[in-house]
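Novice: my questions concern the predicted model and sequence given below.
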Amino acid sequence: MIEEIKDFIIKHLQDDAVIACQENGLQAAIYVHEKKLVEICQLLRDAPRYYFDFLANITAVDFYPEPYFEVVYHLSSIPFQKQLTLKVKLAFDRVEGTMPELDSVAGVWRTADWHEREIFDLMGIYFRNHPDLRRILMPDDWQGFPLRKDYIDPETYHDIPVK
């Protein structure tokens, strides 16, 4: 199925939309170009042949000390009972005060709103065009992103010991 979907994406978009297919591991995945992510998601949602109507989950993986993150999208087609994993590799040099950026898919699936907010809050990935991108679990004035592998716990928060 993964090769068929890859060919479908390439046929309807450009050749550079798909970067690679990952067929080993627990779940096959398609690596897609970050600039084509929203188009690919709309295509897969609207295609009568696939109809990936449900975004089950989005997560992010920090590959520290390597200079990149992966954002992983788990799609489901409820009527066809199929699952698909899309991955986007985001280069990030970890310059303080900067964040890796990716376009939001909240306009494709409304459930992305909360998933992207959680990733923003805990991993520090900024989602462009998100309707309400703000912290969801951590206090608004929290410094840093606790799920990054290079995160260092603060000693105190508002003079209250954290550890």
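Specialist: Done, it's in.
Novice: can we go C-alpha only for contacts and neighbour counts from here?
Specialist: OK.
Novice: give the contact list for the nearest residue to residue 70 once chain neighbours are set aside.
Specialist: Nearest residue to residue 70 in three dimensions, chain neighbours excluded: residue 89, at 4.5 Å (Cα to Cα, 6 or more residues apart in numbering). By Cα atoms under 8 Å, 6 or more residues apart in numbering, residue 89 lies in contact with 31, 33, 34, 68, 69, 70, 71.
Novice: wait, the fourth one sits on residue 88?
Specialist: Same thing as residue 68. No. Counting by Cα atoms under 8 Å, residue 68 stays clear of residue 88, with 10.2 Å between them.
Novice: okay, now the one to match up with it:
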Amino acid sequence: MTFEEIKNILVAGFGEMISADEKGLQPSITVPSGSIAEICQFLFEDERFYFDYLACITAIDNGPGLATMELIYNLNSIPYGHELMLKIIFPRNTEDQPLPSVSTVSHIWRTADWHERETFDLFGIHFENHPDLRRILLPEDWEGHPLRKDYSAQEKYHGINVRYEN
């Protein structure tokens, strides 16, 4: 199945809010953030696709200027050899606002559990209904999310210098 066929089926089933970017090395489909779990469930269960493997979830912080963040999902269908990149774009929070939040897909693919925890840890994106959303790389009491554009490392952590000064 081609990228164009996958896109057309998603547009027919989920509406015109689906858009495609066919430039670059790997084309992607951008879906509404509120529909990510529903669309992923469809892509997993539909016999035409059977995207049975979630290879990666990663994030991009577009910074305070654009005030958006992105999540990128790399899906594979092992039996059919399909690959698909899904994206969602959503508002970025400021210091006085709660963390941005999207639905988990960990109930669809077990690998999402760790990918979402890593994304939460490093970018501060909350995954609604995640079964165990806690830090995975940094200590539980670490301040902030290091891959955000506005992150500023704390001076010390439990008496240990965190910032290196020349």
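Specialist: That came in fine, so what should we check first? Bear in mind that the values here come from a model prediction, so they are computed numbers and not experimental data.
Novice: what strand or helix carries the closest residue in space to residue 29 of structure 2 that isn't next to it in sequence?
Specialist: Nearest residue to residue 29 of structure 2, sequence neighbours excluded (Cα to Cα, 6+ apart): residue 20, at 4.4 Å. Element membership for residue 20 of structure 2, per DSSP states H and E: strand 19-21.
Novice: tell me the helices and strands packed up against that strand.
Specialist: Secondary-structure packing of strand 19-21 of structure 2 (3 or more Cα pairs under 8 Å, 6 or more residues apart in numbering; DSSP states H and E): strand 28-30.
Novice: now the helix or strand following the strand it packs on, how far from the chain's geometric center?
Specialist: Following strand 28-30 of structure 2 in sequence order, the next helix or strand is helix 36-45 (DSSP H and E). Counting by Cα atoms, centre = their mean, to the nearest Å, helix 36-45 of structure 2 is centred 14 Å from the centre of its parent chain.
Novice: now swap in stretch 136-145 of structure 2 and tell me
Specialist: How far stretch 136-145 of structure 2 lies from its chain's middle: 19 Å, per Cα atoms, centre = their mean.
Novice: ends of it, how far apart?
Specialist: Using Cα to Cα, to the nearest Å, one end of stretch 136-145 of structure 2 lies 12 Å from the other.
Novice: now do the SS call for residue 153 of structure 2.
Specialist: Under DSSP: H, G, I helix; E, B strand; the rest coil, the three-state class of residue 153 of structure 2 is coil.
Novice: can you pull up the most central residue in structure 2?
Specialist: Note on structure 2: the residue nearest the mean C-alpha position is residue 71, at 3.0 Å, using Cα atoms, centre = their mean.
Novice: that residue is in contact with residue 62, isn't it?
Specialist: No. At 11.0 Å, residue 71 of structure 2 does not count as touching residue 62 under the criterion of Cα under 8 Å.
Novice: shared neighbours of those two, anything?
Specialist: Counting by Cα under 8 Å, 6+ apart, no residue touches both residue 71 of structure 2 and residue 62.
Novice: quick one: the strands in structure 2?
Specialist: Listed in chain order, the strands of structure 2 (DSSP state E) span 19-21, 28-30, 53-61, 68-77, 82-91, 101-103, 126-128, 156-157, 160-161.
Novice: those strands: which one's closest to residue 141 of structure 2?
Specialist: strand 156-157 (9.2 Å; Cα to Cα).
Novice: other SSEs contacting that closest one?
Specialist: Secondary elements touching strand 156-157 of structure 2 (3+ Cα pairs under 8 Å, 6+ apart): none.
Novice: and for it, what are the contacting residues?
Specialist: 142, 162, 163.
Novice: which one of these is nearest residue 16 of structure 2?
Specialist: Proximity of the contacts of strand 156-157 of structure 2 to residue 16 of structure 2, judged by Cα to Cα, is greatest for residue 142, which lies at 41.1 Å.
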